[in-house]
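1. what's the 3D shape of this:
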Amino acid sequence: MTNSWLSASGGDLSAGYARHAGTLRGALRHALVARALRTHLPAGAQQVLDVGGGDGHQAVQLARIGHHVTLLDPDPAMLKQAMDRLAAEPEQVRSRVRLVEGTGEQAKDLVGGGYDLVLCHGVLMYVDTPATFVRDLVSAVRPGGMLSLLVKNRDALAMRPALEERWADTLAVLDTNSETGNLGVTSRAHTVAEVEAMLAAAGAFTTVWYGLRMFTDHFGDRPVGEDFNLILDAEWQAGRREPYRRIGRLLHFLAWTGRHDS
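-> As a prediction, this is how the structure comes out:
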């Protein structure tokens, strides 16, 4: 399976990702995903697999509140960032996170299955066989467990270049439904219907989904300011309701396998 992140050449993608994570856009992504997870996770410690967990942001957040997380990522530089992040945490948090080098396709052999929660945030956009990848993710979730999937929104992909008045890029995105993002890596986007169909075909259902960054995606590398919590609340409220969530830059899906009583 081809992965455009892994096949990218030139430059340090992990350094670029770290810079992005420190911007308002990056901080909102992490905070909105974390809020959705807190809203829907059941009580009690969960066994979590974070596929493509990168620098460990979500893994550490979950470990701080008592969950046990296996972070699986194929990029040694990203795993180094996760290791550095963990080093700043108390021992009880560090002990709840395991770092493993490998791809999502290798998950069964490397880390097994039967997880209460599988995370896969910002990875599907780089793989060339998304339906197969989604099946691999769902197979790692126990019956009744949850999958958290974050993807780019095809129906809003042209919004950023248009709002930035990059008209040639806007037309290109409209024609191809893909783009070369800030990190210089080609990525693809999906519609709500496409993702829900892939999840259903893989055996995941009762999907809840949110839009992310309806109002702020065109802000470039603006840093986090004192108004962050107000912006976060505005994005959260809009991302839960029609029609705003459909123009979010990102789509966050929560899906359950087997029986789930909502």
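
2. Only C-alpha atoms from now on, for both contacts and neighbour counts.
-> Will do.

3. Buried residues, the helix or strand harbouring Arg19. List them.
-> Under DSSP states H and E, the secondary-structure element containing Arg19 is helix 13-21. By neighbour count on 16 or more other CA atoms under 10 Å, the buried set for helix 13-21 is 13-14, 17, 20-21.

4. can you check stretch 24-33 too?
-> Neighbour counts over stretch 24-33 (16+ other CA under 10 Å) mark 24-29, 31-33 as buried.

5. one step back: closest one of the buried residues of helix 13-21 to Glu235?
-> Top of the list for closeness to Glu235, among the buried residues of helix 13-21 and by CA to CA, is Ala21 at 17.1 Å.

6. and for comparison, fold this next one:
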Amino acid sequence: MKYVPDATGERGFSEDGTVDREGTDGRLSELDEYAVEQSLRLAEASDDEVEVVALTMGPDDAADAIKKALQIGASSGVHVCDDDIAGSDALGTSLVLAAAIRKLEPDLVITGMASTDGVMGVLPAMLSERLGWPGLTLAHTVELDGRTLTVVRDGDTASQRVQAELPAVLSVTDQSGEPRYPGLKNVMAAKKKKVEEWDLDDLGLEADAVGAAAALTTVRETAPRPPRQAGRVVTDSDGSGAAALTEFLTAGKYV
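-> Modelled structure (predicted):
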């Protein structure tokens, strides 16, 4: 899961080119709530006792993302928090998360389709590659029969049915099932659930392998988005409105 700036707030960049996470409130990425929901559904449908662990990496405030997942129903949480991680790109992030996943030794990793701040959508595939596990991404529906995972991807022109054996990495879309709201009982129970905090030493990683210095991409310059311009007003007092509207739609390639 990822702790991201709230999309309803004012978002921007810090002087070092990274996302400003202190100038606005943060929250659990909305798309990752679908991953939590799918995890809980699979756990509830299983005949075995299943533990749902919420994993995130980020600064101290990222613990709020785990808190939300626990309130929704996750069993426990792991927060990878280390100052040397700051500024990591997708490659560095996947390196840290893959190391944490190996330590947890799960049967199945479930993620959202993308984060609402970076919107890259590459982490599931990167985790699959680093772990050497099959990656079933962008799933709309999910079925788990024993250790066989089957998903359906719905595209614009066709649907794909994809199957793999566990362990596997799964990413789900915002069409996979509406996330549940945390009830009062779960909110109270979440206060007693275990949350572990790990750093790079716990994962056996060197500081020079992650962080801004190790990132292969750098934001060189940022500029605020220009304000929206006033729309064009056409007065149809002489019957020319239809022609003006057609001209506008054609020029903008809307028709």
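
7. What does the TM-score come to for these two?
-> TM-score for the superposed chains, counting by TM-score structural alignment, normalised by the length of the second structure: 0.35, backed by 136 aligned residues with a CA RMSD of 5.2 Å.

8. Could you export the buried residues of stretch 24-33 of the first structure to JSON lines, including columns for secondary structure and distance to Leu150 of the first structure?
-> Formatted as JSON lines, the buried residues of stretch 24-33 of the first structure follow (DSSP: H, G, I helix; E, B strand; the rest coil; distance: CA to CA, whole Å):
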{"residue": "Leu24", "secondary structure": "helix", "distance to Leu150 of the first structure": "18"}
{"residue": "Arg25", "secondary structure": "helix", "distance to Leu150 of the first structure": "15"}
{"residue": "Gly26", "secondary structure": "helix", "distance to Leu150 of the first structure": "13"}
{"residue": "Ala27", "secondary structure": "helix", "distance to Leu150 of the first structure": "15"}
{"residue": "Leu28", "secondary structure": "helix", "distance to Leu150 of the first structure": "13"}
{"residue": "Arg29", "secondary structure": "helix", "distance to Leu150 of the first structure": "10"}
{"residue": "Ala31", "secondary structure": "helix", "distance to Leu150 of the first structure": "13"}
{"residue": "Leu32", "secondary structure": "helix", "distance to Leu150 of the first structure": "11"}
{"residue": "Val33", "secondary structure": "helix", "distance to Leu150 of the first structure": "8"}
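
9. Same list (those residues) but as CSV, adding distance to Gln92 of the first structure.
-> Below are these laid out as CSV (distance: CA to CA, whole Å):
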residue, distance to Gln92 of the first structure
Leu24, 30
Arg25, 30
Gly26, 27
Ala27, 25
Leu28, 27
Arg29, 26
Ala31, 23
Leu32, 25
Val33, 23
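
10. Greatest separation within these: which pair is it?
-> Once CA to CA is applied, these give Leu24 and Val33 as the farthest pair, at 14.2 Å.

11. quick one: contacts for the residue lying closest to Glu196 of the second structure once chain neighbours are set aside?
-> Closest residue in space to Glu196 of the second structure, ignoring its immediate chain neighbours: Val78 at 4.8 Å, by CA to CA, 6 or more residues apart in numbering. Each residue near Val78 of the second structure by CA atoms under 8 Å, 6 or more residues apart in numbering is listed here: 53-56, 66, 195-198.

12. Which helix or strand lies directly C-terminal to the host helix or strand of Val78 of the second structure?
-> Assigned by DSSP H and E, Val78 of the second structure belongs to strand 76-80. Using DSSP H and E, the helix or strand that follows strand 76-80 of the second structure towards the C-terminus is helix 90-104.

13. Buried residues in that following helix, which are they?
-> So helix 90-104 of the second structure, judged by 16+ other CA under 10 Å, has buried residues 90-101.

14. cool, and stretch 125-137 of the second structure?
-> 125-128, 131, 133-137.

15. For that stretch, measure first residue to last.
-> For stretch 125-137 of the second structure, the first-to-last residue distance is 8 Å (CA to CA, to the nearest Å).

16. what's it in contact with?
-> Residues contacting stretch 125-137 of the second structure (CA under 8 Å, 6+ apart): 91, 94-95, 97-98, 102, 113, 124, 151, 162-165, 167-172.

17. helices and strands around the helix or strand harbouring Trp5 of the first structure, which ones?
-> Counting by DSSP H and E, the element that carries Trp5 of the first structure is helix 4-7. In terms of contacts (3 or more CA pairs under 8 Å, 6 or more residues apart in numbering; DSSP states H and E), helix 4-7 of the first structure is packed against strand 186-188.
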